[in-house]
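Colleague: Provided below for reference: sequence and predicted model.
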Amino acid sequence: MLTLYRPGTSWFYRAPAGPKAFALLLVVLGVSLLPSTYSCAALAGGVTVLAYLVSGVGLVELGRQVVGVRWIIVITLAFQVLFVPMEPAIANTARVTAAIVIAALLVLTTRVADLLDALERGLRPFIRFGLDPARIALVLAVAITTVPVLTRLAVGVREAQRARGVRAGLVSFVIPFLVVSLKHADELGDALTARGVN
């Protein structure tokens, strides 16, 4: 499994994976539920900056994450502008971007093994209902790491296009991005099947 973990020494890196994931979930939910106004879009941005500063990850990494999701931002804004006025379109895009970038803090500051252990521990009470905590934890961990992985794939596609002199454009980006995304999903599926996860 591809991980985007960046080694660090701040208190946020040392925090247990379970409480860290829960705290980030609350922040993401809070940002997602903000009203669709310019002031709330600014608030979502401010919360994101604060989260990266407080966690010790820093603004340089925040910049990398925002650049990494730039195509998600463009696509989200383009579709929003088609159906809603400009203010909610910008606010909705800001909230989606903030939620993605804040959620990325979890995989940036937590090793996948620690994340899996925390998820499995949290799901143990559900064994009595016939659930397999190890399998569910693995599926959830894969889901959590999917957005950052897709971000990295998007950056790779754009860099490859730039190296070949392909002009930037939505259509010229989407098709190769879908191809590499589906290839990644296929490889991930094969890897999970090889480990007995069906």
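Modeller: Here it is on my side, so go on.
Colleague: when you work out contacts or count neighbours from here on, use the C-alpha atoms and nothing else.
Modeller: Will do.
Colleague: and the helix ranked longest in the chain, what does it pack onto?
Modeller: Assignment by DSSP state H gives helix 133-163 as the longest helix of the chain. Contacts defined by 3 or more Cα pairs under 8 Å, 6 or more residues apart in numbering; DSSP states H and E place helix 133-163 against helix 59-68, helix 86-109, helix 112-123, helix 170-194.
Colleague: in addition, the following structure is provided for comparison:
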Amino acid sequence: MISLTSPVETRAHRWPAGVKLGALCLASTGLFLTGSAAVHVAALLLVLALYAAPGRVFLQAGLRSLRVVLPFVAILLVWHAVTGELRAGALIVLRMVTLVALANLVTMTTGLGELVDLIRRLTAPLRRLGLPTHLLETAIPLVIRFTPVLVARAENLAEAWRARSRRRPGWRLILPLTLQALDDADHVGEALRARGGPLGPQ
């Protein structure tokens, strides 16, 4: 899941979070159980149709957030082409893009509060066993919230690099991006401790 809630209101916004996550689990299981290229292509086209249904603004926002998977697509295709297993690589790419797009669709149409409530209900049995499920309830929304933030930071760093050099930034952005991520993590940790959150005194 790599997106924030979409500002475009859709019918899916009114569906229960449990139903959407359950459908995502079923779709994931189904795609992993089949090796048919036709099924994978049809699934991807169906997901694109779901993105397009609410309108162009929603479609553009969804596709923009999926750019993060493009480097992985390129790496997988190149690797499988070198190893002579391009068909297997294409299936993996189709499956990956489809499932990431579906997961992104869930987060675009589901508020973080709904997801936290769902996680709290699902982890209730673990809580009765004395396990600290509040950590999970905090960690998952943070991952969802900060993934697009880190992607935006990487894009800003790349633009700053291109403004100063003709060479591609590539691996040179890893260190500054990592430092920014660690700095953000420190600030979030301090904020949680100040509010008596999961990282604060228990």
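Modeller: Cool, got the structure. Since we're looking at a predicted model, the values are computed, not measured.
Colleague: TM-score for this pair?
Modeller: After superposition, the two chains reach a TM-score (TM-score structural alignment, normalised by the length of the first structure) of 0.74; 196 aligned residues with a Cα RMSD of 3.3 Å.
Colleague: one step back: go through the helices and strands packed on helix 133-163 of the first structure and pick out the most buried.
Modeller: When these are scored by mean count of other Cα atoms under 10 Å, the highest mean neighbour count falls to helix 86-109 (a mean of 22).
Colleague: who does that one touch, helix- and strand-wise?
Modeller: Counting contacts by 3+ Cα pairs under 8 Å, 6+ apart, helix 86-109 of the first structure is packed against helix 17-32, helix 38-55, helix 59-68, helix 70-83, helix 133-163.
Colleague: now Ser10 of the first structure: closest residue in space that isn't a chain neighbour?
Modeller: Gly56 (5.5 Å; Cα to Cα, 6 or more residues apart in numbering).
Colleague: can you pull the contacts of the residue nearest to Val28 of the first structure when sequence neighbours are not counted?
Modeller: Spatial nearest neighbour of Val28 of the first structure, chain neighbours left out: Ala99 (5.0 Å); criterion: Cα to Cα, 6+ apart. Contacts for Ala99 of the first structure (Cα atoms under 8 Å, 6 or more residues apart in numbering) come out as 28-29, 31-32.
Colleague: ok, now how distant is Arg162 of the first structure from Gly156 of the first structure?
Modeller: Separation of Arg162 of the first structure from Gly156 of the first structure (Cα to Cα, to the nearest Å): 10 Å.
Colleague: more neighbours, those two?
Modeller: It is Gly156, of Arg162 of the first structure and Gly156, that has more neighbours when counted by other Cα atoms under 10 Å, with 15 against 12.
Colleague: quick revisit: in JSON lines: the helices and strands packed on helix 133-163 of the first structure, plus distance to Ala23 of the first structure.
Modeller: Below are those laid out as JSON lines (distance: least, Cα to Cα, whole Å):
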{"stretch": "helix 59-68", "distance to Ala23 of the first structure": "18"}
{"stretch": "helix 86-109", "distance to Ala23 of the first structure": "10"}
{"stretch": "helix 112-123", "distance to Ala23 of the first structure": "14"}
{"stretch": "helix 170-194", "distance to Ala23 of the first structure": "28"}
